[in-house]
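Trainee: Return atomic coordinates for the entry below.
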Amino acid sequence: MILYIKYMVSLRCKMMVKEELKKIGLHHVNVDLGVVEIMEDITPVKFELLKNNLAKSGLELLDDKKSILIEKIKDVIIEMVHYTDELPKVNYSDYISEKLNQDYTYLSNIFSEVKGITIQKFIINHKIERVKELLLYDELNLTEIAYLLNYSSVAHLSGQFKKVTGLSPSYFKQLKKKRKSKLRENLESI
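Mentor: This next block holds a predicted model:
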């Protein structure tokens, strides 16, 4: 049986879900971001118990088809942007459609209806979050980041970054350096 869980976005969440399953006597085959496969069918009583226990930790066990589909779309995008070494070279619409085995127009319409933003905007927001992350790690330059995240150019990445954050990537990096030096000064004065 497959269960879908909202807000499950980290390894810590996966560990916590495994622990909750164990507590109520459910055996998992696979626990992945947003999706849990268990060996047995779940009784309504155990479903409610799991739902309540997960809610205490900020996770939500989903039971309606639209919510489940939205979470699947979000999980595909989050995995694609944050957990792969290189983004797919195909159109994101083709990638998402293929991963979920659904027509992209249908997925796009449902996503926009429920979330109030387009899938494309959701992808852009996550790509910019990934850019911020990579800038903070300071291991790649902007050209390498643009290549890694499939931007057509550094100018395209910079323009999108500024549109979403209000800052240029270089200014964002400077803020990080200023914060580090301020922190260092504060620690030295103690």
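
Trainee: switch to C-alpha atoms for all contacts and neighbour counts from now on
Mentor: Fine.

Trainee: Residue 158: which element?
Mentor: When elements are assigned from DSSP states H and E, residue 158 belongs to helix 154-165.

Trainee: Buried residues, that helix. List them.
Mentor: Of the residues in helix 154-165, 157, 158, 160, 161, 162 count as buried by neighbour count, 16 or more other C-alpha atoms under 10 Å.

Trainee: can you list contacts of the next helix-or-strand element following it?
Mentor: Remark: after helix 154-165, the chain's next helix or strand is helix 169-188, criterion DSSP H and E. Residues outside helix 169-188 that contact it (C-alpha atoms under 8 Å, 6 or more residues apart in numbering) are 132, 135, 136, 158, 161, 162.

Trainee: quick one more, to check against the first:
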Amino acid sequence: MVVKAELEKMGIRFALLELGSVETMDDLSPEQLRELKIALLKSGLELMDDKRAVLIEKIKNIIIEMVHYSDEVPKINHSVYISEKLGQDYTHAAKMFSEVKGITIEHFIIAHKIERVKELLLYDELSLTQISYMLNYSSVAHLSQQFKKVTGLTPSFFKQLKIKKRIALDNL
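Mentor: Below is the predicted model:
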């Protein structure tokens, strides 16, 4: 709604406006782009006109949605899932992601899965077996091993801690 209001206020015609994406009917001048960036920043939004940055954000959003907001992590290979969601070649996307973020997509997924494990351990509603199944780990041992490698703690020790250390999703 904010983006739509700013576009209309600036007299910019658009053909498509959906969450995270705008397609303008005319090319914007450098001055219009600058004004739009400033207006969006005032509302806490950012204009991403760099195709690489847009691709990276799409990949991050797909992973966050997959790990944190779905009932189960898909049982298919992550590369296939991401490629299908993006509608483009995974190899190209993975290379771009690594260049920009300095981390592989796989390591990014692992970091998010571990944060999800921490969250589920804090809720204390599911067993480690249920959590490992939900996040598509091959076994509880594999989950525990990866958890310890990332956090330095076993899941059971983490669960016993008085102060639970979680990382904000934006900082992963």
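
Trainee: where does the TM-score land?
Mentor: Taking TM-score structural alignment, normalised by the length of structure 2 as the basis, the two superposed chains have a TM-score of 0.78; 157 aligned residues with a C-alpha RMSD of 2.5 Å.

Trainee: hmm, back to that, of the contacts of helix 169-188 of structure 1, just say which sits nearest to residue 110 of structure 1.
Mentor: Closest approach to residue 110 of structure 1 among those (C-alpha to C-alpha): residue 161, at 26.6 Å.

Trainee: Chain neighbours aside, what residue packs nearest to the counterpart of the closest one in structure 2?
Mentor: Here residue 161 of structure 1 is matched to residue 147 in structure 2, going by TM-score structural alignment. In this structure, residue 147 of structure 2 finds its nearest non-sequential neighbour in residue 114, 6.0 Å apart by C-alpha to C-alpha, 6 or more residues apart in numbering.

Trainee: so where does the residue mapped onto that neighbour from structure 1 fall, helix or strand?
Mentor: Residue 114 of structure 2 maps onto residue 128 in structure 1 when the alignment is built from TM-score structural alignment. Assigning secondary structure by DSSP H and E places residue 128 of structure 1 in helix 119-137.

Trainee: got it, and residue 137 of structure 2?
Mentor: Here residue 137 of structure 2 is assigned to no helix or strand, by DSSP H and E.

Trainee: hmm, back to that, quick one: the helix holding residue 128 of structure 1 to structure 2 mean distance?
Mentor: With mean C-alpha distance after the TM-score superposition for structure 1, helix 119-137 of structure 1 departs from structure 2 by a mean of 0.8 Å once superposed.

Trainee: I'd like to check the angle between that helix and helix 154-165, please.
Mentor: Orientation note: helix 119-137 of structure 1 sits at an angle of 100 degrees relative to helix 154-165 (axes from the mean of the first three to the mean of the last three C-alpha atoms, to 10 degrees).

Trainee: and helix 119-137 of structure 1, how far from the chain's centre?
Mentor: How far helix 119-137 of structure 1 lies from its chain's middle: 10 Å, per C-alpha atoms, centre = their mean, to the nearest Å.
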